[in-house]
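Colleague: Here you go, sequence then predicted model.
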Amino acid sequence: MNANKGQLSRSFFSSQVLSELRNAIISGKLPAGEKIVESSIAEQMGVSRGPVRNALFILENEGLITFLPTGRTVSNGFSLNDAEKLYEMRAFLELKSIELLFTEKALHFHQIKHINDELKKNQDDVSEFTRLDVSYHHELIRLSGNKYLLQSWLSLCPLIESVLTITNARFREKGADGWDKGYVIDHHEKILTALMTGNLGNALLFLKEHLDIGKQTMLGQLEEIVK
């Protein structure tokens, strides 16, 4: 039992460290070339070096840091070009999932509808709104029935969610006039209606429009943050 508690504790701290470091790199607080020292991070965050080490391995897999042959670890930063490429791959995977979804039979969309209903209730909570937004798209991918497509999307999901969390928070800082995410809910409903009525063309059209607007909005906010 104690061993299990220890594993859970390490997992919890690793997740916290990972999230903070990922956000720091994406927001430009740890720019490209910045040295990352495992012991210093552990001391700053009040954790042992184990959770930091675990987080760094994941960040390397995400392309956000590099372990140099000299033994040093440096940030790769996160540029606007990186953000564009991330969204290009996201769009490719999600549009493909819609095409595959229409080949499946007896699909149920109640979970997607439930998520969008929850989005309406949580428009003032940036963190929860972002989580639900990502969950909506996760469900679209899952319904495609292609586990390899799902695995590919899940590998990008932490980066997507971090970028959205950072840029949505930036929106919120601008006050009520800056924070207007009604278009997200509206687009989600249009996509859902197209899915439920079996209209592949509209489903693809609305999803592409949704992702294009989201991409431009995200890039505009990210440019302000990292400049």
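Modeller: Structure's in. What do you need? Please read these numbers as outputs of a predicted model, since none were measured by experiment.
Colleague: When you work out contacts or count neighbours from here on, use the C-alpha atoms and nothing else.
Modeller: Noted.
Colleague: where exactly do the helices run in the protein?
Modeller: Ranges of helices within the chain are 2-26, 38-45, 49-61, 80-101, 110-121, 126-143, 147-173, 182-196, 200-226, based on DSSP state H.
Colleague: would you list those in TSV and tack on distance to Val74 and mean neighbour count?
Modeller: Shown next, in TSV, are the helices of the chain (distance: least, C-alpha to C-alpha, whole Å; neighbours: other C-alpha atoms under 10 Å):
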stretch	distance to Val74	mean neighbour count
helix 2-26	10	16
helix 38-45	11	14
helix 49-61	10	18
helix 80-101	17	16
helix 110-121	37	16
helix 126-143	28	19
helix 147-173	18	18
helix 182-196	36	17
helix 200-226	18	17
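Colleague: and the comparison structure, right after this:
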Amino acid sequence: MDVVEGGSAPGWTLKRRTYRDQILEALRSSIISGALQPGARISEAELAGRFGVSRGPLREALGVLIQEGLLVSIPFTGTHVADLSPTEVDEIFSLRTQLEIFAFQQVWDRRDAAFAQELTRRHEQLLASIDSGDDEASIQHELALHSFVYEAAGHSLLLSVWNGLRGKLQLYWAAHHRAHGRRGPKPEGHLDYLRCALGDDFAAMEAEIREHMLRGFGRTQDFMRAREATQGPRTGRPAEPEQ
């Protein structure tokens, strides 16, 4: 869905909070839900009119979404909703696996009761969003669950790299759920992850991370390739590097 002349707004209304934050929430939700489809062009004039705001807070919100990787700014083309290629899905899978193993290596000997309590709390939040059938909330809570080990690792560069992946991860999880025809991950999908993260066997934790990342990956990759075969590459994607 292009946010251009004659388009339809997916039910956006603003409450009394910071305009930038409200716009961020509305646009992020629309991107993750698919109401704003990958490759859709973003029109500042159209959005400013629909939200009833000046372009200042709108541009701030768009800048944050570009930093998160949910939007891309393409020279001479404009700003578009980001899209993932099958190649990027492969890269996310391989990089994220190694990053999460490294993050647990950093924090393993410093885990304490507070670590266990917070990881368990985030897992319970994820389960609650799954039970409610809220796909967007489940993506945010799954992201929060996996983010915790990076936050706890005490490695600022690692956390920066992880934060740079957050937007693409949200797009990946949204595609993953659509590929499997469900809203949110399986309720039991993180039980082994949590058990190993709170256990004493790092080798088991490493094996679980690898297995966790593999679950459903092939089906999601097939889904992305089939979509590209039928619809072609979309605009909201950076150019592939030349070989």
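Modeller: Looks like it came in fine. Please read all numbers here as calculations on a predicted model, not as lab measurements.
Colleague: so what number do they get for TM-score?
Modeller: Taking TM-score structural alignment, normalised by the length of the first structure as the basis, the two superposed chains have a TM-score of 0.71; 210 aligned residues with a C-alpha RMSD of 3.5 Å.
Colleague: before we move on, the earlier item: for Leu68 of the first structure, which of the helices of the first structure is the nearest?
Modeller: helix 49-61 (11.0 Å; C-alpha to C-alpha).
Colleague: Check how far the closest one sits from its aligned residues in the second structure, on average.
Modeller: With mean C-alpha distance after the TM-score superposition for the first structure, helix 49-61 of the first structure departs from the second structure by a mean of 2.9 Å once superposed.
Colleague: tell me the angle that helix makes with helix 38-45.
Modeller: 110 degrees (axes from the mean of the first three to the mean of the last three C-alpha atoms, to 10 degrees).
Colleague: before we move on, the earlier item: quick one: the helices of the first structure as CSV, columns for distance to Thr73 of the first structure too.
Modeller: Output for the helices of the first structure, formatted as CSV (distance: least, C-alpha to C-alpha, whole Å):
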stretch, distance to Thr73 of the first structure
helix 2-26, 13
helix 38-45, 8
helix 49-61, 9
helix 80-101, 20
helix 110-121, 39
helix 126-143, 30
helix 147-173, 20
helix 182-196, 38
helix 200-226, 21
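Colleague: how near is Gly201 of the first structure to Lys190 of the first structure?
Modeller: 12 Å (C-alpha to C-alpha, to the nearest Å).
Colleague: re the thing from before, go through the helices of the first structure and name the closest to Arg72 of the first structure.
Modeller: Sorting those by C-alpha to C-alpha, the top spot, which is the nearest, belongs to helix 38-45 at 9.6 Å.
Colleague: Remind me what that closest one packs against, helices and strands.
Modeller: helix 49-61 (3 or more C-alpha pairs under 8 Å, 6 or more residues apart in numbering; DSSP states H and E).
Colleague: for the helix it packs on, packing partners?
Modeller: helix 2-26, helix 38-45, strand 65-67.
Colleague: now that helix, how far from the chain's geometric center?
Modeller: 18 Å (C-alpha atoms, centre = their mean, to the nearest Å).
Colleague: can you check stretch 120-136 of the first structure too?
Modeller: Per C-alpha atoms, centre = their mean, the centroid offset for stretch 120-136 of the first structure relative to its chain is 12 Å.
Colleague: repeat for stretch 34-54 of the first structure
Modeller: 23 Å.
Colleague: for stretch 117-137 of the second structure, same thing?
Modeller: 15 Å.
Colleague: go on, stretch 74-91 of the first structure?
Modeller: Counting by C-alpha atoms, centre = their mean, stretch 74-91 of the first structure comes out at 12 Å from the chain centroid.
Colleague: Show me what Glu38 of the first structure aligns to in the second structure.
Modeller: Here Glu38 of the first structure is matched to Glu44 in the second structure, going by TM-score structural alignment.
Colleague: Please tell me I have it right and that match contacts Gly56.
Modeller: No - using C-alpha atoms under 8 Å, Glu44 of the second structure is not in contact with Gly56, being 10.2 Å away.
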